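**Student:** Sequence first, then the predicted structure, then my questions.
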Amino acid sequence: MGQGAQSEPNFDISTPSVARMYDWLLGGTDNYASDREACGALLEIAPSSRELALTNRAFLRRVVRFLADDCGIRQFLDHGSGLPTRDNVHQVAQRIHADARVAYVDNDPIVLAHGRTMLAENDQTAVLCADLRDTDEILDHEDVRRLIRDDEPTAALFVSVLHCLPDKDDPAALLRRVADRLAPGSYMVVCQLVSDDARVREGVTDLMAGATGGRWGRVRSKAEVRTFLDGWELLDPGLVEVSTWRPDSDLTVWREGNEWEEWGGVVRL
């Protein structure tokens, strides 16, 4: 895995990280007391959060298999990838195409450190510690240019990350910027946390904004997420609760009536 010219990051383990909280919810060990305390507070507002994380991870595996196998995609750009865990994007894709290439992007420096260690033996992957809003910086980075070829369709993944962006950062505009840089025939995967319960939307948004020092956006409504993808071709079954997106034996069943859900789908650009 190429490391480019990035310097070693400084870790702040006293402030919760979305990536490390997600790791804890998935049953991982790459998290700290601050992350676990924040997850405890989150579970008080939304008790189904652990189930939601597992459902989301199962969706990621399914959608990558679909893009690699059914759509022939061999290069992936994973925005907000989080900490390496079982069945990372490159592992799923490379079971189908041994030459599949993946660039992971996350702004948590601990993700970079763990990614460098765990993916060092795989030169078809790279991990960038970068802000997902910096599209040109990401796509012009030497490691991304090594892996993501301009003339080949790419799958750009925004899986459970757009809720980390506040409205002022315009998630819809971010998706357009990325789409404008990708080759024809590319795909984009988008899912984000939504809730019909205003108490959950406001409670989680306030909790996460406070816990992460403002590195959080907003739990949104389905209608808001739908507008992010206006004008693009949505693949069947459209925008749905993600456990119902082309379910298979890897399904984590989502119960009706949970406080919130991951809602998204896949578009062809």
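**Tutor:** Nice, thanks for sending it over. Numbers count the residues shown, from 1 in each chain.
**Student:** make it CA atoms for all contacts and neighbour counts henceforth
**Tutor:** Will do.
**Student:** Quick check: the gap between the residue most central in space within the chain and Asn122.
**Tutor:** Against the mean C-alpha coordinate of the chain, by CA atoms, centre = their mean, the closest residue is Val159 at 3.2 Å. Using CA to CA, to the nearest Å, Val159 is found at 23 Å from Asn122.
**Student:** go on, Arg268?
**Tutor:** Noted for Arg268: a distance of 28 Å to Asn122, by CA to CA.
**Student:** And Asp167, by the same measure?
**Tutor:** Look at Asp167 and Asn122: by CA to CA, they are 37 Å apart.
**Student:** Quick one: residues in contact with stretch 29-39.
**Tutor:** Defining contact as CA atoms under 8 Å, 6 or more residues apart in numbering, one finds that stretch 29-39 is touched by 13-17, 20-21, 23-25, 83, 211.
**Student:** same thing but at 10 Å, please
**Tutor:** 13-25, 40, 42-43, 45-46, 49-50, 83-85, 110-111, 114, 207-208, 210-212 (CA atoms under 10 Å, 6 or more residues apart in numbering).
**Student:** filter these to the buried ones?
**Tutor:** Buried members of these, scored by 16 or more other CA atoms under 10 Å, are 15-25, 42, 45-46, 49-50, 83-85, 110-111, 207-208, 211-212.
**Student:** residue contacts, the residue nearest to the centre of the chain?
**Tutor:** 56-57, 59-60, 78-81, 188-193, 262-265.
**Student:** go on, Thr135?
**Tutor:** Thr135 neighbours (CA under 10 Å, 6+ apart): 141, 174-175, 177-178, 181.
**Student:** out of the residues you listed, who's nearest Pro153?
**Tutor:** When these are compared for distance to Pro153 (CA to CA), Arg181 wins out at 10.7 Å.
**Student:** hang on, isn't the closest one packed against Arg149?
**Tutor:** No: the pair Arg181 / Arg149 is not scored as a contact, 11.0 Å apart, by CA atoms under 10 Å.
**Student:** Can you show me the helices along the stretch 51-200 of the chain?
**Tutor:** Remark: helices assigned in the stretch 51-200 of the chain by DSSP state H, counting those that start in this stretch are 89-96, 109-119, 135-139, 142-147, 171-181, 198-211.
**Student:** Of the ones you listed, which is nearest Thr244?
**Tutor:** The nearest among the helices of the stretch 51-200 of the chain, by CA to CA, is helix 89-96 at 19.7 Å.
**Student:** which secondary structure elements does the closest one contact?
**Tutor:** Packing partners of helix 89-96 (3 or more CA pairs under 10 Å, 6 or more residues apart in numbering; DSSP states H and E): helix 49-69, strand 75-79, strand 101-106.
**Student:** Flag every buried residue along it.
**Tutor:** 89-94, 96.
**Student:** now those residues as a markdown table including distance to Asp236?
**Tutor:** Formatted as a markdown table, these follow (distance: CA to CA, whole Å):
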| residue | distance to Asp236 |
| --- | --- |
| Val89 | 22 |
| His90 | 24 |
| Gln91 | 25 |
| Val92 | 21 |
| Ala93 | 21 |
| Gln94 | 24 |
| Ile96 | 22 |
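**Student:** got another, please set it beside the one above:
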Amino acid sequence: MPVPATRLPVRCPMSSATSDDSAPAYIDTTRPSIARVYDAFLGGTDNYEVDREVVRSVQEAVPEVQDLAVENRAFLIRTCRFLACQTGITQYLDCGSGLPTAENTHQVVQRVNPDSRVVYVDNDPAVLAHGRALLEENENTALVSEDIFEPEKLLQNDLVRSKLDWSEPIALLHMGTLHHYKGEVTRSRKDIMRAYIDALPSGSYVAISHFLDPEDEHSQVARKMEEKFLHSRMGSGTFSTRPELQELFNGLEMVPPYLVPCGDWRPDGPQLKEKNAAQRCIAGGVARTS
């Protein structure tokens, strides 16, 4: 399903709606799923009414909110292409991979180097079912069921240890994940990322995207979206400032253009259209370990 690398097709989230009656037994249609809500924002069909309720609620406050998902996905694609083409990285740990859509991580990097290995991590039942079906014929990919906010346990997973060579550099991807962390106040998102970073081999890369409070005239839009996300049945979606997001990289060497709105990170061409408020409220960056 080829699409331009800089933009993904987005249609109305309520078109091609999936009926709750058709949901498999392992899907809980009474509670929204982060992966399915994201799918709904991208105009996918692997979501249910409870997920679409979240989308409609946030759209009432900020109609262009779906651009958060679009910008995040386009940033993932460009980041993977950069890592595959420019760094020599051939191993990827994609945390919170979500439901398969156009241009997944393994498709981008294996187009550059077919021997690239990708381990996806998620614990959403729908993601596990769809992902394993997609990957079953690709020997260089794997999908493991772990909580991405428990890095110590995840990093000891047998498949994570065996599929990736931990004596060689690895690219760690946390795309649109950390703003959904709702864990104990005694362990911050910075602490979680430190656990991952400390485990990475020398010369590895870390890529993060996250909801952003730009602390300018668009801050009000960011906080409107945050209020809707946090008070929805999903209950997560925190917007953070640039200094707060910079802490997630724990002092690593940032790759130019550093931490910027996702659409500004190595765009594929001139940006002729001015960004809307939502597009200014998600940031991304890539950094290298020493």
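**Tutor:** Yes, it's here. What you are looking at is a predicted structure, and each value in this text was computed from that prediction instead of being measured.
**Student:** mind checking what the residue nearest to the centre of the first structure lines up with in the second structure?
**Tutor:** The equivalent of Val159 of the first structure in the second structure is Met175 (alignment by TM-score structural alignment).
**Student:** can you tell me how far its match sits from Gly284 of the second structure?
**Tutor:** 8 Å.
**Student:** try Asp147 of the second structure
**Tutor:** For Asp147 of the second structure, the distance to Gly284 of the second structure - CA to CA - is 22 Å.
**Student:** Among these two, which residue is more densely surrounded?
**Tutor:** When Asp147 of the second structure and Gly284 are compared for neighbours, Gly284 comes out ahead with 30 against 15, by other CA atoms under 10 Å.
**Student:** quick one: secondary structure of the counterpart of that one in the first structure?
**Tutor:** Here Gly284 of the second structure is matched to Gly264 in the first structure, going by TM-score structural alignment. At Gly264 of the first structure the chain is in strand, as set by DSSP: H, G, I helix; E, B strand; the rest coil.
**Student:** Is Trp24 of the first structure in contact with Pro16, as I believe?
**Tutor:** No: between Trp24 of the first structure and Pro16 there is no contact, the gap being 11.3 Å when judged by CA under 10 Å.
**Student:** Contact partners for the nearest residue to Ser167 of the second structure once chain neighbours are set aside?
**Tutor:** Nearest residue to Ser167 of the second structure in three dimensions, chain neighbours excluded: Pro201, at 6.1 Å (CA to CA, 6 or more residues apart in numbering). By CA under 10 Å, 6+ apart, the contact set of Pro201 of the second structure is 165-171, 289-290.
**Student:** Just give me the match in the first structure for Pro201 of the second structure.
**Tutor:** Checking TM-score structural alignment: Pro201 of the second structure goes with Ala183.
**Student:** any idea how far the match of Val159 of the first structure lies from Glu136 of the second structure?
**Tutor:** 23 Å.
**Student:** One more: Gln156 of the second structure?
**Tutor:** 22 Å.
**Student:** Near His218 of the second structure, how many other residues are there?
**Tutor:** 16.
**Student:** How about the one 5 residues further on?
**Tutor:** Summarising burial for Arg223 of the second structure: neighbours were counted as other CA under 10 Å, giving 17.
**Student:** Please determine how far it is located from Leu212 of the second structure.
**Tutor:** 10 Å.
**Student:** who touches both of the two?
**Tutor:** Overlap of the contact sets of Arg223 of the second structure and Leu212 (by CA under 10 Å, 6+ apart) consists of 238-240, 281.
**Student:** was I right about Ser236 of the second structure contacting Tyr181?
**Tutor:** Yes: Ser236 of the second structure is within contact range of Tyr181, at 7.2 Å (criterion: CA under 10 Å).
**Student:** who's more crowded, these two?
**Tutor:** Neighbour count, other CA under 10 Å: between Ser236 of the second structure and Tyr181, Ser236 has more, with 19 against 15.
**Student:** Enumerate every residue touching the more buried one.
**Tutor:** 34, 178-182, 226-230.
**Student:** try Ala172 of the first structure
**Tutor:** Neighbours of Ala172 of the first structure in contact, by CA under 10 Å, 6+ apart: 162, 224-230.
**Student:** Counterpart of it over in the second structure?
**Tutor:** That one, Ala172 of the first structure, aligns with Lys190 by TM-score structural alignment.
**Student:** Can you state the residues of the second structure onto which stretch 77-93 of the first structure aligns?
**Tutor:** Using TM-score structural alignment, stretch 77-93 of the first structure pairs with 93-109 in the second structure.
**Student:** quick one: terminal-to-terminal distance for the matching stretch?
**Tutor:** 12 Å.
**Student:** Over to stretch 132-145 of the first structure?
**Tutor:** Start-to-end span of stretch 132-145 of the first structure (CA to CA) is 16 Å.
**Student:** That stretch corresponds to what range in the second structure?
**Tutor:** Using TM-score structural alignment, stretch 132-145 of the first structure pairs with 148-161 in the second structure.
**Student:** roughly how far out does the matching stretch sit from the chain middle?
**Tutor:** With CA atoms, centre = their mean, to the nearest Å as the basis, stretch 148-161 of the second structure stands 18 Å off its chain's centre.
**Student:** how about that stretch: buried residues?
**Tutor:** 148-149, 151, 154-155, 160.
**Student:** go on, stretch 28-35 of the first structure?
**Tutor:** Going by 16+ other CA under 10 Å, stretch 28-35 of the first structure has these buried residues: 30-32, 34-35.
**Student:** Which residue numbers in the second structure does it align to?
**Tutor:** Counting by TM-score structural alignment, stretch 28-35 of the first structure falls onto residues 44-51 of the second structure.
**Student:** The matching stretch spans what distance, first to last residue?
**Tutor:** 11 Å.
**Student:** export the helices and strands packed on helix 89-96 of the first structure to CSV and tack on distance to Asp236 of the first structure?
**Tutor:** Shown next, in CSV, are those (distance: least, CA to CA, whole Å):
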stretch, distance to Asp236 of the first structure
helix 49-69, 12
strand 75-79, 20
strand 101-106, 25
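**Student:** now Cys262 of the second structure: how far from Phe239 of the second structure?
**Tutor:** From Cys262 of the second structure to Phe239 of the second structure the distance is 14 Å (CA to CA).
**Student:** do the same with Tyr48 of the second structure
**Tutor:** 25 Å.
**Student:** Please apply the same query to Gln91 of the second structure.
**Tutor:** 30 Å.
**Student:** more crowded one of the two?
**Tutor:** More neighbours surround Gln91 than the other of Gln91 of the second structure and Phe239, with 27 against 23 (other CA under 10 Å).
**Student:** Tell me who's in contact with the more buried one.
**Tutor:** Residues near Gln91 of the second structure by CA under 10 Å, 6+ apart: 83-84, 106, 109, 115-119, 140-141, 163-166, 168-172, 204.
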